[in-house]
Structures are given as structure tokens and as C-alpha cells.
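Student: 3D, please:
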Amino acid sequence: MAESSPYLTATADAYDAVAPIYAEFVRDSLDRLTLDRALIAAFAELVRAAGPRPVVEAGCGPGYMTAHLRGLGLDAFGVDLSAVMIDLAREAYPDLRFEVGSMDALDLADGELGGLVSWYSVIHIPPQELPPYFAEFHRVLAPGGYLLLGFFESEGGPVLEFDHKVTPAYRWPIDDLAELAGKAGFVEVGRMLREPYEDERFRRGHLLMRRQ
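Tutor: Okay, the predicted model is just below:
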């Protein structure tokens, strides 16, 4: 079972341990991210135009992004490995749906979704383990559905492991991540690279893709 994978258990345990602190830290994090919000808004507009299908945030943490997506008019719900994070999300946003689960084994029918957001959640997956996640994203998205990825970019280097403050994580070359998603049946719609703010360590990468 995916839930028994050591890296998944370690990730869930690490986020459980810091959940209240992390939730407070990220709660208003989108407020200053002008470029990031613009891409999220574009994703929402494309999903709405394609038809009334739900959207999942895979790796939703304390739910702030799921709530933002709902504010953009999407039927959004969240899934996360961390049970403590899900409890905090339900407390903060009682009108929204949140479930404990793994991104590589979503409890959804084939083609059920109009959109899927993975906002700095695939960063914790060891590179060799990532292809099944993209296969699962492809399975649950309807043909023409949209995938939005947020991640730390490696700034021209290879995939790099780094000392994330919660649990080990990886920085990806944007071309390599796009190619990996392409092999799973996604085509690129657009991309955005953002240089780090003074209090950020790494360049931020964003990919907007569509299921073929």
C-alpha cells in the first residue's frame, strides 16, 4: 500500500509534528505573491471555462490554497497525508471538504476532476518515485483537465535534494519536471519562473499543464 512507503510515513509524521506552527506561517502567504496568484487565477479561469467539474488540491496542508481556489469560483476540496493538517483545515474552513489521503492513490473516479493543484507537495517525493504520481493525476483528470504545479526550481542544475525545514525535499529543473509530466500524458500550457524574495532561498517554478 502506498501509505506504508517509508518516505510517505516520514512526511506525514513530520508535518503532523509541526502542523500548528506551519499553518500559522502559511495562512496569509499568498497575499504578497502577485505573480503566483495571477497564474492560479489563470488556472481557475481555464477550469471554469471547461465545465463544472471539481478540483482537488493534492497535498493541501492546512487548506489555505483550497480556500483560495474556492474563492475563485472552483468546486475545490483538499487531500493531505497529514491527519493533523486535515484537522486544522477543517477547523479553519468548516464549509470546505478535506480528506486524509495520498496523492498517488486518490479516492476518485477516472476522469472525475476538471483540475488538480499540487502546490509545493510533489517536492517531497523522491525523484524516482514521482512518475506514478503523474500517472494518478492523469487518471483522475478529465480529458482536457488542467494540472497546476508549484515547486522549488533548481536554477539550471540537476534535481537537488535540500534541507527543507520540515522534511527532505527536492528542487527540480523546470524542463525536466515538464518532460516527466509530458511522459504521463500532459501537454504544457504555460510556465512561470519567479526569482526569490529577500526572505526566500530558491527560485520558484510553476507549470500549467493540460491532460491530453
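Student: Every contact and neighbour count from this point should use C-alpha atoms.
Tutor: Fine.
Student: tell me, how many neighbours does Phe186 end up with?
Tutor: Neighbours of Phe186 under the rule other CA atoms under 10 Å: 25.
Student: Please read the previous query as pertaining to Ile123.
Tutor: 22.
Student: residues contacting it?
Tutor: Applying CA atoms under 8 Å, 6 or more residues apart in numbering, we find Ile123 in contact with 151-152, 169-171.
Student: Kindly report the same for Met85.
Tutor: 15-16, 19-20, 23, 61-62.
Student: redo that, cut-off 7 Å
Tutor: 16, 19, 61-62 (CA atoms under 7 Å, 6 or more residues apart in numbering).
Student: which SS state does it fall under?
Tutor: When classified by DSSP: H, G, I helix; E, B strand; the rest coil, Met85 comes out as helix.
Student: How far does stretch 80-92 sit from its chain's centre?
Tutor: 15 Å (CA atoms, centre = their mean, to the nearest Å).
Student: mind checking how far whichever helix in the chain runs longest is from the chain centre?
Tutor: The single longest helix within the chain, with elements called by DSSP state H, is helix 6-26. Remark: helix 6-26 is offset 15 Å from the chain centroid, using CA atoms, centre = their mean.
Student: quick revisit: Asp199: which of the contacts of Ile123 is nearest?
Tutor: Phe152 (14.3 Å; CA to CA).
Student: Now show me the structure for the sequence below, then we'll compare the two:
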Amino acid sequence: MTEPSYLAAVRESYDTVADDYSALVKTPSELDPLSRSMLTAFAELVQASDRGPVADLGCGPGRVTAHMAGLGVSAFGIDVSPKMIELARISYPDLRFSVGSMTALEIEDDTLGGILAYYSTHHTPPELLPVVFAEFHRTLAPGGHLLLAGHVGTGEHRRPTHGYGGHPVSYASYRLTTHQIAELVSEAGFTITAQLVQERDEELNWKFASFLAYKPTAEEPA
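Tutor: Okay, here's the model as predicted:
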């Protein structure tokens, strides 16, 4: 398929801010206890189901991928930004990282034990999220697990002019409601097992949410 036009802005923007992003964004060990617990729960579910490796989609500089590996999960990372992938390979040379897009994954059907999309889908226009979630469903093995986490809101569409480190960026950001995200995930064929909504900053009215889900087996309805 033809690459969606928004990806060029995401790629260029994250190539530009990659070094500062890596310096400024918290590592998984620095996250709040609830966020860490969701990552741990996801790792345990993937290990228990034993369906295959975890793909960290939108992996950035690879820190969450490495965190998964540290929890005993076979994990690899994919990101649309070549600069992010370069940083990930330098920091974690024993792990596998590649450049790619969530809209067209170069992964065979039903081969992943887990998909981690950690703050990596909010730049996707809402009308294209079904395409992304369909790719998640296609590549995840029956019985495999999904952890989707990111910003939520009331449907805001933001176009920041500057990003990490004050560098110019051209991507857009979409903050859907938790209900909208849950509905899209369910419509893609997943069964949601847990949702966690957290308040980040009352003054800025930032919220973020995590969704644990799985792909039903043939014997189980979606």
C-alpha cells in the first residue's frame, strides 16, 4: 500500500528531536508504579501464553523494548524514525531493531506473542487507526496479547510547532476518548481485559490510559 502522508511528518520530526527525546524521556524504571505494573502484567501474560516474541511498535530509542527483555520476554523494536532506530541499536546492540511503519508491518500473519504500542499511536489520524489496529490483529497470534498505552482526552487535535529540546516539528497529535479507543480496539477483533486511566497533571488536564487486550483463539468469539 502507499505510505500514508502523515508518516513523513512523524519521521522527519522524530529524526529531528531524537537526541533530546532520548535525554528527556523517562526510562521505564522511572515511571510511576501503575505504569510499571501494566508493563509487568503484559510481560507475564505474554510469557504465560507462550505464543511468540513481542514487537515494540514505535519503539523510539529502545528503552521499553530493553525493559521487556529485562523481564524475560523475547522482544524486538520497530520505529518509523531511522534516527531513533540508530540510537536504539547503539544503546542495545544485543536486541533487534528495524525501521518500519505500523500501517504496513513486514511481519507474517499470526506470529507475534505480544504487541506493545507504548505512546506510539497518538500521531495517527483517527480515521487510519482501524488500519493500524488491523495490522496488530493480523500479526498477533491467536491468544497473543496487546498493550496499548498513550494520551487520551476529549477528541482534541493538536499541531505543536516545537517538540523535545525546542526543535521544530510538523506532526499532529490526536487525543481520543478512552471510549473511542476501546471501541476501535474491540472493532479490530480484540477482547479488552483491563483499562487503566491516570491523571498526569490537573493544571494541563493531561490524562493517559493503558489497555490490555488479547486476540481470541478460533474456539473463542471476539
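Student: TM-score for these two?
Tutor: The TM-score (TM-score structural alignment, normalised by the length of structure 1) is 0.93; 208 aligned residues with a CA RMSD of 1.6 Å.
Student: Closest one of the contacts of Met85 of structure 1 to Arg204 of structure 1?
Tutor: Using CA to CA, those come closest to Arg204 of structure 1 at Gly61, 18.7 Å.
Student: would the closest one count as being in a strand?
Tutor: No. Gly61 of structure 1 is assigned coil when assessed by three-state DSSP, not a strand.
Student: From Ile174 of structure 1, how far off is the nearest residue to it once chain neighbours are set aside?
Tutor: Using CA to CA, 6 or more residues apart in numbering and skipping the chain neighbours, the partner closest in space to Gly61 of structure 1 is Met85 (5.2 Å). Counting by CA to CA, to the nearest Å, the gap from Met85 of structure 1 to Ile174 of structure 1 is 28 Å.
Student: Also Gly59 of structure 1?
Tutor: Note on Gly59 of structure 1: its distance to Ile174 of structure 1, by CA to CA, is 20 Å.
Student: Then Ala44 of structure 1?
Tutor: From Ala44 of structure 1 to Ile174 of structure 1 the distance is 22 Å (CA to CA).
Student: try Glu161 of structure 1
Tutor: Taking CA to CA as the measure, Glu161 of structure 1 falls 15 Å from Ile174 of structure 1.
Student: Looking at those two, which has the bigger crowd around it?
Tutor: Legend: neighbour count by other CA under 10 Å for Glu161 of structure 1 and Ile174, higher for Ile174 (25 against 16).
Student: hey, where'd the strands end up in structure 1?
Tutor: 55-58, 76-80, 98-100, 113-119, 141-152, 160-162, 169-171, 186-194, 204-211 (DSSP state E).
Student: Throw those strands into CSV and include distance to Ile125 of structure 1, thanks.
Tutor: Converted to CSV, the strands of structure 1 look like this (distance: least, CA to CA, whole Å):
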stretch, distance to Ile125 of structure 1
strand 55-58, 13
strand 76-80, 14
strand 98-100, 17
strand 113-119, 12
strand 141-152, 12
strand 160-162, 10
strand 169-171, 7
strand 186-194, 19
strand 204-211, 16
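Student: Grab the most central residue of structure 1 for me.
Tutor: For structure 1, Ser118 is the residue whose C-alpha lies nearest the centre (CA atoms, centre = their mean; 1.3 Å).
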